[in-house]
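Participant: need a structure here:
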Amino acid sequence: MATSTPEIVPDSEHKGLVGQLPQPLRGLALLARFDRPIGWWLLFWPGAWAVALAGGAIARWPLILWILVGSIAMRGAGCVYNDIVDRDLDAQVARTRSRPIPSGQVSLRLAWGWLILLCLIGLVVLVQLHGLAIGVALASLAPVAAYPFMKRITWWPQAWLGLVFSWAALVGWSEVTGSLSLPIWLLYAGSIFWVVGYDTIYALQDREDDALIGVRSSALRMGAHVRGGTALCYALALLCWSGAMWSVRPDPVAVLALAPMAVHLIWQVATLRPDDGAGALHRFRSNRFAGLLLFLACLVVGSA
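Facilitator: As a prediction, this is how the structure comes out:
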């Protein structure tokens, strides 16, 4: 009896405006994942949450836009750097061998030049900040540079990604308040657990290839308990976020603002099928909407 092969969703897709670009511009756009905006949305939302929870969503709306620009540029730079470091591993994985560097669309030298340009755009955003926020933003460079190596030395690279992808929360809060007080640490911790949860779902697509080439991930570590592990991460995220809301506004109504986010995360876990790569990708991408739900909750609590 013939057995069906699970569908492989390629990491780089030639769709939309990106697909219409000429080479080498298309290769550079794919290298920075401009065809996959979910990444910069996930990098952006923690910063927007922090600004909203600090009460600056209206008065400091230009800051939110700068965080968005910085998220697009720095997520692109992070992807370029990651692909430079992982070019040999990417060539061995079905989903990633079509990336611009292993496929030969973009040379290593051009990739380094593109990385520098994206970092310069990030520098433009950096100079819009003040004092403490600048220091906080610069402190992210070391963990960002270390991230691509984590999958080689730990079963929990998703936890390190959580540290990196949640960093904008620290920047946004410190820019609005001039401090790093308890609410932001709780918001940041919740974001880390959220990232571990959704990136574990994302890593389900690569479990077989990762196991073959020796790459580690939380999806492999959790094994048959991946749904329970993801549920635990999301529960801890909600607990931390509840603490952040309560710290800003000690009122049960403030915590209730998290209800839509909680329902969405429950849906993700309840409908997750670890052997369904396309379904896992769909649930991972739905976290763009989840980020909006939490932003609205922070807006309500921070503006009250």
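Participant: all contacts plus neighbour counts: C-alpha atoms, from now on.
Facilitator: Fine.
Participant: host element of Ile116?
Facilitator: helix 108-126 (DSSP states H and E).
Participant: give the buried residues for that helix.
Facilitator: By neighbour count on 16 or more other CA atoms under 10 Å, the buried set for helix 108-126 is 108, 111, 114-115, 118-119, 121-122, 125-126.
Participant: and of those residues, the nearest to Ser12?
Facilitator: Ala111 (15.7 Å; CA to CA).
Participant: mind listing what the closest one touches?
Facilitator: Ala111 sits next to 28, 31, 80, 84, 101 when contact means CA atoms under 8 Å, 6 or more residues apart in numbering.
Participant: just the buried residues of the helix or strand harbouring the first one, please?
Facilitator: In this assignment (DSSP H and E), Leu28 forms part of helix 25-31. Taking 16+ other CA under 10 Å as the basis for neighbour counts, the residues of helix 25-31 that come out buried are 26-31.
Participant: biggest separation within these, which pair?
Facilitator: Arg26 and Leu31, at 8.4 Å, using CA to CA across those.
Participant: quick one on the thing from earlier: as CSV, the buried residues of helix 108-126 with distance to Leu138 would be great.
Facilitator: Rendered in CSV, the data for the buried residues of helix 108-126 read as follows (distance: CA to CA, whole Å):
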residue, distance to Leu138
Leu108, 26
Ala111, 22
Trp114, 20
Leu115, 17
Leu118, 15
Cys119, 12
Ile121, 14
Gly122, 11
Val125, 12
Leu126, 9
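Participant: and for comparison, fold this next one:
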Amino acid sequence: MPDVRPTDILPDARPDNWVDRYAPDRMRPWLKLGRFDRPAGIWLLMLPGWQGAALAASMAGRWPDLLLLAKIFVGAALMRAAGCAYNDIVDRDLDAKVARTAGRPVASGRISVRQAWTFVVACSLAAALILFTLPPLAIGLGIASLLLVAAYPFMKRITWWPQAWLGLTFNWGVLLGFAAAAGQLETPAYLLYAAGLFWTLGYDTIYAVQDMEDDALAGIRSSARRLGRLAPRAVLGFYVLAFTLVLACAFAARLGPLFLPLAAGYGLHLSRQAARLDLDDPAGALDLFRSNAVAGLILFAALAAGQFGQGLWGGGGL
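Facilitator: Model (predicted):
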């Protein structure tokens, strides 16, 4: 097993992450540039796409297409890597001022800006090859998402709510996944997208708790800084809105009753996060943030299960 020095491991990566344990030394900076040592973001970008595909499939009374789910997974991993590298290029000067991000490959000088741009282009082109296998509407949505991605790194400079913009960006996959499965967009997809926006606003506020002091010194804006001691209550409020919109989506889609117990598990997971958030425990905030991969999987399962029993509730679903 390769030798791993504690100083090589970035603060928000797990000590036993596969990149630092197994990847060759020369590959580690590139894998860290794409955040492959911190895979939670891949899940959080991928899961809205899976949820959109599951919603469309359940409305048609079938299981989600496994090939489509695989395409969404690979595409999300590639675009998340490209987006993180682009973010690091734009934020390299700010990252150098924050303890958690100072060791990132571009901010630390291990990868040059020119090399990082090459990485962005390569990942984007690979993702485009997958995108162009999808229906026309999904392709158009995928191209449109680039505007959201391009603007995101600048939001922390101009608004206290960059987490809301991240919600618009990360959950675009709901619309893309639904369109890829159904060939069109319908009201339930928009409701699920809105639910995802508030879900992301909640979990990324939790994530931002890690950097509140450093962000203040560097002049970086975030919802956690704006909310201060009210952040746990605000996160609960965001999650209540997310859960309410998920229920509205299920009602509009006429999902079957098997959706409900799994959806209750999703709501319970979110409420426990809000209850456990402690502004004086950054490490605990990171663990809560990571747990959202489980929350997203629960919602995906709930939406997939909604195909069963349609029509039992007054000629519709729920």
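Participant: picking that back up, and of the buried residues of helix 25-31 of structure 1, the nearest to Ala211 of structure 1?
Facilitator: Of the buried residues of helix 25-31 of structure 1, the one sitting nearest to Ala211 of structure 1 (CA to CA) turns out to be Leu31, at 24.8 Å.
Participant: give the contact list for the counterpart of that closest one in structure 2.
Facilitator: Matched across to structure 2, Leu31 of structure 1 falls on Leu33, judged by TM-score structural alignment. Going by CA under 8 Å, 6+ apart, Leu33 of structure 2 touches 81, 84-85, 88, 104-106, 116.
Participant: if you rank those residues by neighbours, which is first?
Facilitator: In terms of neighbours by other CA atoms under 10 Å, those top out with Ala85 at 29 neighbours.
Participant: pretty sure that residue belongs to a helix, no?
Facilitator: Yes: judged by DSSP: H, G, I helix; E, B strand; the rest coil, Ala85 of structure 2 forms part of a helix.
Participant: do you know how far the equivalent of it over in structure 1 is from Ile101 of structure 1?
Facilitator: Aligned by TM-score structural alignment, Ala85 of structure 2 pairs with Val80 of structure 1. According to CA to CA, to the nearest Å, Val80 of structure 1 and Ile101 of structure 1 sit 9 Å apart.
Participant: now do Ser191 of structure 1
Facilitator: 31 Å.
Participant: ditto for Trp61 of structure 1
Facilitator: Distance from Trp61 of structure 1 to Ile101 of structure 1, by CA to CA: 37 Å.
Participant: and what of Gly291 of structure 1?
Facilitator: Applying CA to CA to Gly291 of structure 1 and Ile101 of structure 1 gives a distance of 31 Å.
Participant: and the residue sitting nearest the centre point of structure 1, what is it in contact with?
Facilitator: Nearest to the mean C-alpha position of structure 1, by CA atoms, centre = their mean, lies Leu42 at 4.1 Å. Shown in contact with Leu42 of structure 1 (CA under 8 Å, 6+ apart): 165, 287-288, 291.
Participant: so what corresponds to it in structure 2?
Facilitator: By TM-score structural alignment, Leu42 of structure 1 lines up with Leu44.
Participant: same thing with Thr154 of structure 1?
Facilitator: Per TM-score structural alignment, Thr154 of structure 1 is aligned with Thr159.
Participant: thanks again, I'm all set now.
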